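Chemist: here's a sequence, model it:
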Amino acid sequence: MVRGKTEMKRIENTTSRQVTFSKRRSGLLKKAYELSVLCDVEVALIIFSSRGKLYEFSSSSMQSTLERYREHSREDTSSTIMEEDTEQWKHEAACMSKKIEHLEASKQKLLGENLESCSFDELNELEGKIEQSLRSIRGRKYHLLKEQISQLKEKESSLVKENALLREKCKRLPQLPSAASKGVPPFGTLGQHTEVETELRIGFPGRGTH
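Modeler: Below is the predicted model:
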């Protein structure tokens, strides 16, 4: 009698589900043992029942097999991550290269170069961008000029105030007396009242002249 194909879905009847679990578990453990012996391979099998009970089989040591599996998984994960990162870097580099080429082409067009391939609409758009840039440049220039003029006016006002303070200080200084107030005769009148006697002598003092 040919057995019908079992439908792969959860067995709703609890008793039937438990019987099937016991049979399939025993068969799976037996197959794992046979595979390890016949093919000389390292096999580890772990089963948790619906109630949380553990069933396991290991052809050598469960701990060493699990550690070997973790090492292998880490290597595969690192390799996969590195490959994904490499692909992402290549994609980003290609996108960046295209952006640089586009910016370089736009720069040359703004400088008035390589305009042969531009259509009328592209030239009109380029002209509008240049005019907008010129307006921005002029606006910035006028703003800087206004700031400089404002700074110069503030400096001028400060110098005017400082000059006024210096004038006030000069007015407060005491006046020096004039020569007339000291009773000193003016130059030229001294020669009219004073006679100066001069004498020319030749030789050492005390000796007669020859």
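Chemist: going forward, measure contacts between C-alpha atoms and count neighbours the same way
Modeler: Noted.
Chemist: Leu126 falls within a helix, correct?
Modeler: Yes: counting by DSSP: H, G, I helix; E, B strand; the rest coil, Leu126 is part of a helix.
Chemist: okay, strands next: where are they in the chain?
Modeler: Under the criterion DSSP state E, the chain contains strands at 44-48, 54-58.
Chemist: chain center to stretch 54-63: distance?
Modeler: From the chain centre to the centre of stretch 54-63 is a distance of 55 Å (Cα atoms, centre = their mean, to the nearest Å).
Chemist: distance between the ends of it?
Modeler: 15 Å (Cα to Cα, to the nearest Å).
Chemist: quick one on the thing from earlier: I'd like the strands of the chain laid out as CSV, including mean neighbour count.
Modeler: Output for the strands of the chain, formatted as CSV (neighbours: other Cα atoms under 10 Å):
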stretch, mean neighbour count
strand 44-48, 14
strand 54-58, 14
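Chemist: mind putting those strands in JSON lines, distance to Tyr142 included?
Modeler: What follows is these, written out as JSON lines (distance: least, Cα to Cα, whole Å):
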{"stretch": "strand 44-48", "distance to Tyr142": "80"}
{"stretch": "strand 54-58", "distance to Tyr142": "83"}
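Chemist: second chain to compare with the first, below:
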Amino acid sequence: MGRGRVELKRIENKINRQVTFSKRRNGLLKKAYELSVLCDAEVGLIIFSSRGKLYEFASAGMSRTLERYQRSSYNSQDNSLVVADRETQSWYQEVSKLKAKYESLQRSQRHLLGEDLGPLSVKELQNLEKQLEGALSQARQRKTQIMVEQMEELRRKERQLGDMNKQLKNKLEADTQGSYRVIQGSWESTALVGNNNFSGHPSQSSSMDCEPTLQIGYHQYVSAEGASIPRSTAGENNFIQGWVL
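Modeler: Now for the predicted structure:
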């Protein structure tokens, strides 16, 4: 039955810690020796105990192994420095290229704006003129295209407004015809009611259609006191009163 997995932590018991150190130290030294013999490797092992005691193993001598280790470490440092220098030089070259390109673009921009034209030769000026003509032609084409697109948009809006105007006109005509029909119906109903009222009062119509009549004899005369007397008597009385006066 195999042992369980040992947890890697400091052994608190001093005696057990010392026993474990002795066993594992001997095993580690044995493994280093076997590795150097089996694989023909130069192995150097240095162990210091908790009390400061030194234990070592070197297959080719400790001083020789340490010297070789120092040379290897220095070479690795030198190699890292060389790699860093190369990276620095590459970045410096890249920055120099970008800086030169930036300055060239600035000069081209100044030339396109009509500045610093003195150092340019005739050929360079001709090339600059061609560039300006090409840029001007492209700008005009783009302007024409934008104007055409704007005109098309305005025409489309005009058609939409025309359709809306027609719809509103048709709606207005329909509303006008409906209101005219309502007014005409109200007029007809009013005329019908007036005819019915006129035909329902025969006394009024008969009073309007008067016929001429003839009355024979004296008309009654109403005095101021309210008594009725014949017309002839009233005339005689008036004549007598006037003669007496």
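Chemist: TM-score them against each other, please.
Modeler: Between these two chains, after superposing, the TM-score reads 0.52 (TM-score structural alignment, normalised by the length of structure 1); 134 aligned residues with a Cα RMSD of 3.7 Å.
Chemist: closest to Ile100 of structure 1 out of the strands of structure 1?
Modeler: Ranking those by proximity to Ile100 of structure 1 (Cα to Cα) places strand 44-48 first, at 54.8 Å.
Chemist: which helices and strands sit right next to the closest one?
Modeler: In terms of contacts (3 or more Cα pairs under 8 Å, 6 or more residues apart in numbering; DSSP states H and E), strand 44-48 of structure 1 is packed against helix 14-38, strand 54-58.
Chemist: what range does the longest one cover in structure 2?
Modeler: Just to be clear, that refers to helix 14-38 of structure 1. Under TM-score structural alignment, helix 14-38 of structure 1 has no counterpart anywhere in structure 2.
Chemist: for stretch 125-136 of structure 1, same thing?
Modeler: The aligned range for stretch 125-136 of structure 1 is 127-138, by TM-score structural alignment.
Chemist: follow-up on the earlier one: tabulate the helices and strands packed on strand 44-48 of structure 1 (a markdown table), appending distance to Glu75 of structure 1.
Modeler: Shown next, in a markdown table, are those (distance: least, Cα to Cα, whole Å):
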| stretch | distance to Glu75 of structure 1 |
| --- | --- |
| helix 14-38 | 24 |
| strand 54-58 | 23 |
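Chemist: Arg25 of structure 1: neighbour count?
Modeler: A count of nearby residues for Arg25 of structure 1, using other Cα atoms under 10 Å, gives 16.
Chemist: returning to that earlier point: only the buried residues of the match of stretch 125-136 of structure 1, if you could.
Modeler: Of the residues in stretch 127-138 of structure 2, Leu128 count as buried by neighbour count, 16 or more other Cα atoms under 10 Å.
Chemist: how big's the offset between it and structure 1?
Modeler: Per the superposition on structure 1, stretch 127-138 of structure 2 and its aligned residues are separated by 0.5 Å on average (mean Cα distance after the TM-score superposition for structure 1).
Chemist: show residues contacting that stretch.
Modeler: Contacts of stretch 127-138 of structure 2 from elsewhere in the structure, counted by Cα atoms under 8 Å, 6 or more residues apart in numbering, are His111, Leu112.
Chemist: from the chain's centroid, how far away is it?
Modeler: 38 Å.
Chemist: ok, now stretch 116-128 of structure 2?
Modeler: The answer for stretch 116-128 of structure 2 is 47 Å, by Cα atoms, centre = their mean.
Chemist: repeat for stretch 140-154 of structure 2
Modeler: That offset, for stretch 140-154 of structure 2, works out to 26 Å (Cα atoms, centre = their mean).
Chemist: circling back: which stretch among the strands of structure 1 comes nearest Gly112 of structure 1?
Modeler: Judging the strands of structure 1 by Cα to Cα, what sits closest to Gly112 of structure 1 is strand 44-48, at 73.0 Å.
Chemist: between the strands of structure 1, which gets nearest to Pro174 of structure 1?
Modeler: Between the strands of structure 1, strand 44-48 lies closest to Pro174 of structure 1; by Cα to Cα that is 112.8 Å.
Chemist: what's the closest of the strands of structure 1 to Lys161 of structure 1?
Modeler: Here strand 44-48 is closest among those (Cα to Cα), at 95.2 Å.
Chemist: quickly note the distance from the spatially most central residue of structure 2 to Arg159 of structure 2.
Modeler: Residue closest to the average C-alpha location in structure 2 (Cα atoms, centre = their mean): Glu153, at 22.6 Å. Look at Glu153 of structure 2 and Arg159 of structure 2: by Cα to Cα, they are 10 Å apart.
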